[in-house]
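A.B. asks: Task: produce atomic coordinates for the following.
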Amino acid sequence: MCGIVGAVAQRDVVHFLVDGLKRLEYRGYDSAGIAVLADEIRRVRRTGRVAEMEAAAAAESLTGHVGIGHTRWATHGGVTESNAHPHISSGELALVHNGIIENHEAQRERLRGLGYRFESQTDTEVIAHLIRHYYDDSHDLLSATQRAVKELEGAYAIAVIHKAEPGRLIAARMGCPLLVGLGGGENFIASDVSAVLSATRDVIFLEEGDVADVSLAGVQVYDADGAEVERAVHRSDVSLASMELGPYSHFMQKEIHEQPRALADTIEPVMIDGFSPALFGPDAAGLLADVRSVQILACGTSYYAGLTARYWVEAIAGLPCSVEIASEYRYRDAVADPKQLIVTISQSGETLDTMEALKYAKSLGQDKTLSICNVPESAIPRASRMVFYTRAGAEIGVASTKAFTTQLIALFALTGTLAKLNGRLDTEKEAAMLQDLRLLPGSVQAALNLEPQVTAWANLFAPKQHALFLGRGLHYPIALEGALKLKEISYIHAEAYPAGELKHGPLALVDEAMPVVVIAPNDALLEKVKSNIQEVRARGGEMFVFADADSHFSESEGVHVIRTPRHVGLLSPVVHAIPVQILAYHAALAKGTDVDKPRNLAKSVTVE
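C.D. replies: Modelled structure (predicted):
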C-alpha cells in the first residue's frame, strides 16, 4: 500500500520521481503527488492515476534537483487532493509517509495548541508539523526528524525535505519498508527497489528505527538510539525487463504465463539438494531436527497456500499442522511450544500483519522460525531463523498468481524435508516425489494451453452477480483461491465451500443464476464430489467442472467440463490453480475492470 520515491541529484529529478511512482502503481493507490525543491518547495498533487499528476507537473513546468513523490492509499481522510501527499508545513518543509500513526489525534491537538493549522484529515500532516516544530529549535533536518519520530506510535516510512537545506533528504522507517539507492554523485530513497532500478541497483535496506541522511555527498544511517551505523549494500538482481509488460495486455496475464519458468526456477535447488534442511539455511538442520508440530501464519492468498500445506504436512510428514490468519494469531493468547515450527508466508516479505504475528511468536519464545518469501532481504526473512526464497521474479499484478504456486513448491519442499527427518520418507518415495516435481512445470504448461476453453466459460460468468466454488480435501483451498481471484478482480461475489458442506447451508443459494465451479481431480474423493454435483444439478444449478483427463466426467445439460492434464497426485493443487486464475482474468476482461489494479486493494499491505 502506498509508495514512496525520492532523489537528491545534480540533474532535474522530476522524470525520475514520476517514473518511480509509475513502477509503484501496483502497490495500490488513489492519489499521487510530488514535491521538488529549487528556490522554494513546489508541489503537484492529483487524485486518480499517476499519469494525471504527471500531466499537471508538465503543465506547471515543475523542475528541481531534490524531490519526493508518493502514491497514497487512503486511510485517514477521504480521497481528496488536500489529503494527498506530499504534505507541506508552513511552506518550508515537505513530507511523504507510508503507514499509520496511532497517536496522531493527541499530537494534532498538541500542535494546534502550538499554533499549527491543519489543511487535511491525515495522520501524515501531523508528522510534517511535528518535524517543523523541532526544526525551529535545532535548525537541522536530521536532528528534527530524529526527535519527532521518537514521539510517533505506529508504523511509518517517511521522507522529508526542507527549503533551507536544498541538497538533503531525510528518510526514516519503523514497520514499513524503505530503502536507499546509491548512485554516482546522486542518491535515492524508495519503498520498493523497482522504483530506483532506472538509476541504480545498489541499495541499502533500512532497519527498524533507522534514520538516513541522504545527500549528494553520500548516505549516513543512524539507528533508533541515534548512533551512526553501517548497513550492508546489496546489489539487486531484479531486472527492468521483469517490470515491463512485453507482449502481454496485463501483468496478471504475463505472470500467469510465467508460471512454468517460475516453478522450474523454484524447484531447481530441490532437485540439486533433495529434501534437505540445507534448502532453508545454515541453521536449519539443528532447528528442524526435533520439530513436533507446525504453525503456519499468513494472509490472503498466502493463507490458502498454507491451508494446502496442512494436508501435505500431516499426511506425509506425520506432524500436526495448524494454519492461522496472521492478523488473528497476533491478538490471541497463543500457547508457546519450543518444538513447534513457526512458518510465515509473504510474497513481499513486508506484510505488516504477518510481520507482527512473527514478532508475537518470537516474544513467546518460539525460536524455530521459517519465512517463505519472494523478495530477498525483506523484513520478514530478516527476522526469521530460516528462509526459503521462491524464485517467482517480480510480481506486479495485485492478484497473486505465480507467487502462490511457487509458495506451494516451497511448502512441498518443507514437507518432504520434515518427513525425511522424521524417518517417514525412504529413498524410493523421495525419488518419486522429486520426479513429480521435475514434471510439474510441463503439467502447468498443459493447463495453460486450456486458456481458450476457460475464456469461453469466463464470458458466461461476466454477467453473473454471484458464484460458488467447491472442492474437497487437498483441493478445497484451491476452491478458496479461485473464489478470491474472481471477486478481487472481476468484482463478482464468490464464495468457496468444502463440497460436503453444501447440504449444511450453501445449497439454499443454488439456482439457475448461480454458476458453481467444482475442482474435481481424480483422487480418492472423486466419487463424493460427483454426488455433490448431482445435488447442485437437482436444484437447477449450472456446473463448471475442472476435472483431470482420467476423471471420466462427461458433459451434459447444465454440466460443463474442462479436463486438465493427467492427475499429478499430491501436486495436483498447483495444476488446478492455473485454470481458476485464467477464469478470473478473462471474466474481469469481459467485465472491463482494471485487472492489475482492482479497486480498494493493494499489492503490499503494510498497514493494519
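
A.B. asks: drop to CA atoms for contacts and neighbour counts, all remaining ones
C.D. replies: Noted.

A.B. asks: could you pull out the strands for the stretch 51-200 of the chain?
C.D. replies: With DSSP state E, counting those that start in this stretch applied, the stretch 51-200 of the chain shows strands at 66-72, 87-89, 93-101, 154-162, 168-174, 179-182, 187-190, listed in chain order.

A.B. asks: this one as well, want them side by side:
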Amino acid sequence: MCGIVGAVSQRNIVPILVEGLKRLEYRGYDSCGVAVHQDGALRRARSTSRVAELDAQVAAEKVEGFTGIAHTRWATHGAPAVHNAHPHFSRDRIALVHNGIIENHDELRAELKAKGYVFDSQTDTEVIAHLVDSLYDGDLFDAVKRATARLKGAYGIAVFCRDEPHRVVGAREGSPMVLGVGKGENFVASDAMALAGVTDQIIYLEEGDVVDLQLGKYWIEARAKEGFVRVERPVRTVHAHTGAAELGPYRHFMQKEIFEQPRAVGDTLQGIEAITPDLFGEGAEAIFKGIDSVLILACGTSYYAGSTAKYWLESIAQIPTNVEIASEYRYRDSVPNPNSLVVTISQSGETADTIAALKHARGLGMANTLTICNVSTSAMVRECKLAYITRAGVEIGVASTKAFTTQLAGLFLLTLALAKVRGKLSAEAEATHLKAMRHLPVALQAVLALEPQIMAWSEEFAKKQNALFLGRGLHYPIALEGALKLKEISYIHAEAYPAGELKHGPLALVDASMPVVTVAPNDALVDKLKSNMQEVRARGGELYVFADADTHIESESGIHVIRMPEHYGPLSPILHVVPLQLLAYHTACARGTDVDKPRNLAKSVTVE
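C.D. replies: A predicted model of the protein is given here:
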C-alpha cells in the first residue's frame, strides 16, 4: 500500500524514481507523482493514471533533477485526484511524500492555518509538509526531527528542500522504510524491491529513525528519551528479484502465481529431511517445550491460513489454539497467557495491524513469538524471536495465491515440530507426513491440469451477482478463502459457511440463481456434507462441487462435479484451494475486471 522512492545523486534520477514506482505498482495505488530539485526550484508531475502515464508526462515536460522523491498513493484522506496526489509542496520550498496515517492531522491543520498556511488538498500528508516548513530554519534534518515529534500515528516520509540541493531526509514510525547505499549516491524507499538494479546495499530503518541522505554520505538518528541520538544500522546485501515482474506466457500475474505454486511449495519445503524445532530458529526447542497453547494473529488471507492451522495444531499436536484477526485482537480485552506461543502470519512481513497486534501481545507479557513470513528482511521477522521463511518469491497480484499455500506448508511444519516436541508424533507418522509433503509439488501440478474444466464453470459464474461457498472441518477456512478470492477480483458478492450451518440461516438465500460451491474431500465429514448438498438441491440451488475421486459424488441435474486427482489427508487444504483460485481468476477474466489490481485494494496493508 503506497510506495516511496527518493534519491540524491549526481545524475538525473527521474528514470530511477519512475522505475522504482513501477516496481512498487503491485502494492496497489490510485495516483502517483514525482518531484525534483530542478534549476533552483521545485518541479513535480502528478497523475491519477498508471505510472506509465506519469513516465510519459515527465518526459514531455522535461522534468529532470539530481535530487527528488516519488510516490504511489492509495487514497485514505481525500479522493483519488491530482490535487491529493503526492508529492505535496509547502510554499514551493518543501516537497514531501508520505505513507501511513497521521491521527492528529485535524489539530495540526488548525494550528497551521492559524499561521497562514493554505491547504490545497484534503490529505493528512499536506499537514506534514506545512509542519516541516513551519519548523525550517535552514537545516532540513533538524526540521524533520522536530516535526516527527509532533506527529501521532504511522508514517514513512521522504522530504527535500528547495534551499538545500543534494539532500533528502527520511523518517519512519510504523511504516517501513529502507536506505539504499550507492557509490556517491544514496536512496530511500518503502521497499528494497524499488531499488533493484540500482543498489543491493540496504539498511532497514528502525522505528523512530530519521535518516539524512547526501552525496556520498548519510547518517541516522534514532528517537530517544533525551531527543535524538546518532546510531549505526547494519548494511545488508539484499538481492531483490529484478526478474520477478516478468509475465512470461501468462495473461496476468495472478495466473502466473497460481501456476508457480508447485515450485513455491517445493522451495518452501526444500532440504527438510526431518522435523526439528531448529527449522524455526535458534532456541526454538526450549521455547516449544515451555508453551502450553498457541495464539495466531493475522489478517485477510493469512488469517484463513491460521484458521486452517488451528485444525492441524489441535488434532495433530494436540495443543489448544486460538486464531485472532489482528486488527480486532489489539482493541479488545483478552486474557494473556505468558506460556502461549504467539504466531504471526504475513506475506510481506509489514502488515501494520499484525505488527501492532504482535507488539500488543508482547506488552501483555507474551514473549514467545514466531512468524511465518515470505520476506526474511521484514519488520515482522525482526520483531519475532523465531521465524519460518516461506519461499514463495515476490507476489505481484493483489489477491494472494502462492503466499497462502506456502504459509500453509510452513504452518504444517510448525504443527509437526510442536507435535514432536510434545511426544505426539511417532517416527512412522513423521515419515508419512514427510513423504506427503515431498509429493505436494506433483500433486499441485495435477490440480492445475483441471484449469480447462474450471474455465467452463467460470463462464456461468461471470453472469452471477452472488455465490455461496461451503466447507466442513479443515476445509471450512478453504471455503472462506475461495469466497474471498471471488469477491476480491470479480466483485461478485460471495460468502462462505460451514456446511452444517445451512439450516441456521444461509439456506434462505438459496434459489436457482445462487451458485453454491462445495469443497468435498473424502474425509470423516463427507457423508454429512452430502446431506447438506441435498438440502441445497431441494431448494433449487445449483451445486458446483470439487470432490475427491472416491467420494462417489456424481454429476447430475443441478450438480456439477470436478474431480480432484487424489485425496491428500491432512494436507488436502493445500490442494483444494487451488481450483478455487482458478475459479475466481477465470470468472474475473470473463467479467473483464482488473485482475492484478482490483479496485480499492492494496497488496501490502501498511496502515491501520
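
A.B. asks: one step back: export the strands of the stretch 51-200 of structure 1 to a markdown table and tack on distance to Val387 of structure 1 and mean neighbour count?
C.D. replies: Putting the strands of the stretch 51-200 of structure 1 into a markdown table (distance: least, C-alpha to C-alpha, whole Å; neighbours: other C-alpha atoms under 10 Å) gives the following:
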| stretch | distance to Val387 of structure 1 | mean neighbour count |
| --- | --- | --- |
| strand 66-72 | 31 | 32 |
| strand 87-89 | 38 | 25 |
| strand 93-101 | 26 | 27 |
| strand 154-162 | 24 | 26 |
| strand 168-174 | 22 | 27 |
| strand 179-182 | 21 | 25 |
| strand 187-190 | 24 | 29 |
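
A.B. asks: Out of the ones you listed, the one nearest Asp213 of structure 1 is which?
C.D. replies: Between Asp213 of structure 1 and the strands of the stretch 51-200 of structure 1, the shortest separation by C-alpha to C-alpha is 4.9 Å, and it involves strand 168-174.

A.B. asks: what's the average distance of the closest one to structure 2?
C.D. replies: For strand 168-174 of structure 1, the mean deviation from structure 2 after alignment is 0.5 Å (mean C-alpha distance after the TM-score superposition for structure 1).

A.B. asks: and that strand, how far from the chain's centre?
C.D. replies: Distance of strand 168-174 of structure 1 from its chain centroid, counting by C-alpha atoms, centre = their mean, to the nearest Å, is 23 Å.

A.B. asks: on that earlier part again, out of the strands of the stretch 51-200 of structure 1, which is closest to Gln107 of structure 1?
C.D. replies: Closest among the strands of the stretch 51-200 of structure 1, using C-alpha to C-alpha: strand 93-101, at 9.8 Å.

A.B. asks: these two touch, right, Gly48 of structure 1 and Gly28?
C.D. replies: No. Gly48 of structure 1 is beyond contact range of Gly28, at 11.2 Å (criterion: C-alpha atoms under 8 Å).

A.B. asks: if we can go back for a sec, make CSV from the strands of the stretch 51-200 of structure 1 and add distance to Ser198 of structure 1 to it.
C.D. replies: Below are those laid out as CSV (distance: least, C-alpha to C-alpha, whole Å):
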stretch, distance to Ser198 of structure 1
strand 66-72, 16
strand 87-89, 26
strand 93-101, 21
strand 154-162, 20
strand 168-174, 20
strand 179-182, 11
strand 187-190, 11
